[in-house]
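Engineer: turn this into a structure:
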Amino acid sequence: MKTIGVIGGMSWESSAEYYRLLNRHAKARLGGHHNARSLMVTVDFAQVEALQRAGDWDALGVQMAEAAQQLERGGADIVLLATNTMHRVRAAIEATISIPFLHIADPTGQALRASGFTRAGLLGTRYTMEQDFYVGRLREAHGIEAIVPNEHDRADVHRIIYDELCHGNVDAQSRGVYQRVIEDLAARGAQAVILGCTEITLLIGQKDSTLPVFDTTALHAQAAVDWAIGSQTDA
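Structural biologist: Sure, this is the predicted structure:
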């Protein structure tokens, strides 16, 4: 099995979920006492969040690229960025490493298409919902139209991520807010909902949604394990 490199810490709550999912998928594929071969570089989210608020994506690109290079030097065969928002700087990462980079939107786009869906509601940080780096990837690479919440709901979704979920706080009232937003997206024509922030999986699962749920965290981790095992088999 190849070694999976993860840039984590954004937040560490979702990075812990990545670690669990990578190992769970590897065990499911290989059985016995198997787990995933992995490395993780954990950045300080306080610094990242401050740069996000300041709009300094160039500095963030440098920081993420350095983390990816550290993973490559450590023996990683592929790099995962364990956050949707920071894919805003994926070009800076890809430019500085020679190993593959697995974009988090791709397994989700592929899963949506395989299920016959072409219009999906997108929940995430305001950066992910409002900027084109993610919505554009879904549209151009996978033919998926992403529908985002209205301005007021985007603010609520973003606030709950940063003020609650990134701190490990899972609140039933906030779950209700997300459920209301999902219902509104369905009324606007969404066929499914994308959990487009790696923390949202802590709050929302399929049982909480009237729309089919596509969890980017779970799909990303599973795709990485499939690649790591498939590459080894091909070799």
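
Engineer: use CA for all of it now, contacts and neighbours both
Structural biologist: Fine.

Engineer: tell me which element the closest residue to residue 142 other than its chain neighbours is part of?
Structural biologist: Setting aside the residues directly before and after it, residue 142 is nearest to residue 109 in space (C-alpha to C-alpha, 6 or more residues apart in numbering), at 5.5 Å. With the criterion set as DSSP states H and E, the secondary-structure element containing residue 109 is helix 105-114.

Engineer: so how far is stretch 133-147 from its chain's centroid?
Structural biologist: The chain centre lies 14 Å from the centre of stretch 133-147; the measure is C-alpha atoms, centre = their mean, to the nearest Å.

Engineer: next, the second sequence, to be compared with the first:
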Amino acid sequence: MKTIGLIGGMSWESTVDYYKIINREVKKKLGSPHSAEIIMYSVDFAEIERLQAAGKWDQLTEKMIEIADKLERAGADMILICANTMHQMAPKVQAELGIPLLHIANAAAEKIKAEGLKKVGLLGTKYTMEGDFYRKRIEENYQIEVLIPEAEERDYIHQAIYQELVNGVLKDQTREKFLRIIAGLKNQGAEGIILGCTEIPLLIKEEDSSLPVFNTTELHAKKAVKLALK
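Structural biologist: You can find the predicted model right below:
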């Protein structure tokens, strides 16, 4: 079994799910009492959030490279950044590693393509929805069109993530608003929805949505297990 390196804490609320999913998948595939070999570096998210808000992405990139290097030297055979937004610097982090960094957008896009969908909506932080590092990767590498909500809706989603979801606050009224946004994307032709922030699956479940949802936390974690057991 290969060792999985996790860069977590962004936020720890969703990193808990990474740990659970990875171990459950290993147990499912190998039987009890098997569990995964994991090395985790969990950051202080307050610092990450402050640097994001200040637009200091170069500083964040240096931090991710430093942490990934520590995990590699500790014996990790692969790296997962347990956050969609922080994949903005994934190519630069990968360039400094001798082991693979499993990109979360690839994990989502592979599942979407396998389902035969051609157009999907993307929910996430404003950095993820409005930047091209995520949508462009999916559109160019997998030929899947990615739609994003209107500007006011993007503001709402972003605020809900940082003020509620990263703190483990799950409100029915927030869920209802997210579902209205999903309905709007469906009206624009979306055939599925990428839950492109690892906290959103804490709020929105498959049974809540009028469209198939792609839980990036789960897909990313399962891809790591597949590689670890290959």
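
Engineer: tm score of chain vs chain?
Structural biologist: A TM-score of 0.99 describes the superposed chains when it is computed by TM-score structural alignment, normalised by the length of structure 2; 230 aligned residues with a C-alpha RMSD of 0.6 Å.

Engineer: related to what we said a few turns ago, just after the helix holding residue 109 of structure 1, pick out the following helix or strand.
Structural biologist: For helix 105-114 of structure 1, the following helix or strand on the C-terminal side (DSSP H and E) is strand 119-123.

Engineer: and the residue nearest to residue 142 of structure 1, what is it in contact with?
Structural biologist: 138, 141, 142, 144 (C-alpha atoms under 8 Å, 6 or more residues apart in numbering).

Engineer: so who does the residue positioned nearest the centre of structure 2 touch?
Structural biologist: Computing the C-alpha centroid of structure 2 and ranking residues by C-alpha atoms, centre = their mean puts residue 84 first, at 3.7 Å. For residue 84 of structure 2, the contact set (C-alpha under 8 Å, 6+ apart) comprises 104, 105, 124, 128, 196, 197, 198.

Engineer: just give the nearest non-adjacent residue to the last one, would you?
Structural biologist: If I follow you right, that is residue 198 of structure 2. residue 217 (5.3 Å).

Engineer: what's the helix or strand for the one you found?
Structural biologist: helix 216-228.

Engineer: which stretches of structure 2 form strands?
Structural biologist: Listed from the start of the chain, structure 2 has strands (DSSP state E) covering 4-8, 38-42, 78-81, 119-123, 145-147, 192-195, 213-215.

Engineer: so the third one matches what in structure 1?
Structural biologist: Residues 78-81 of structure 1 are where strand 78-81 of structure 2 lands when matched by TM-score structural alignment.

Engineer: would you mark the buried spots in the matching stretch?
Structural biologist: The neighbour-count check on stretch 78-81 of structure 1 (16 or more other C-alpha atoms under 10 Å) flags 78, 79, 80, 81 as buried.

Engineer: now swap in stretch 155-168 of structure 2 and tell me
Structural biologist: Neighbour count says stretch 155-168 of structure 2 has 156, 157, 158, 160, 161, 165, 166, 168 buried, by 16+ other C-alpha under 10 Å.

Engineer: got those residues as CSV, with distance to residue 27 of structure 2 columns?
Structural biologist: As requested, the buried residues of stretch 155-168 of structure 2 are arranged in CSV below (distance: C-alpha to C-alpha, whole Å):
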residue, distance to residue 27 of structure 2
156, 38
157, 35
158, 35
160, 34
161, 31
165, 29
166, 28
168, 27
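
Engineer: tell me the one of those residues nearest residue 34 of structure 2?
Structural biologist: residue 168 (29.3 Å; C-alpha to C-alpha).

Engineer: that closest one touches residue 15, doesn't it?
Structural biologist: No: if you go by C-alpha atoms under 8 Å, residue 168 of structure 2 and residue 15 don't touch, sitting 11.9 Å apart.

Engineer: count the neighbours of residue 70 of structure 1 for me.
Structural biologist: When neighbours are defined as other C-alpha atoms under 10 Å, residue 70 of structure 1 has 18 of them.

Engineer: out of the strands of structure 2, which comes closest to residue 58 of structure 2?
Structural biologist: Each of the strands of structure 2 has some distance to residue 58 of structure 2 by C-alpha to C-alpha; the shortest is strand 78-81, at 16.4 Å.

Engineer: check the mean deviation of that closest one from structure 1.
Structural biologist: Its matched residues in structure 1 lie on average 0.3 Å from strand 78-81 of structure 2 after superposition (mean C-alpha distance after the TM-score superposition for structure 1).

Engineer: give the other helices and strands that that strand contacts.
Structural biologist: Under the contact definition 3 or more C-alpha pairs under 8 Å, 6 or more residues apart in numbering; DSSP states H and E, strand 78-81 of structure 2 sits against strand 4-8, helix 57-74, helix 216-228.

Engineer: all set now, cheers.
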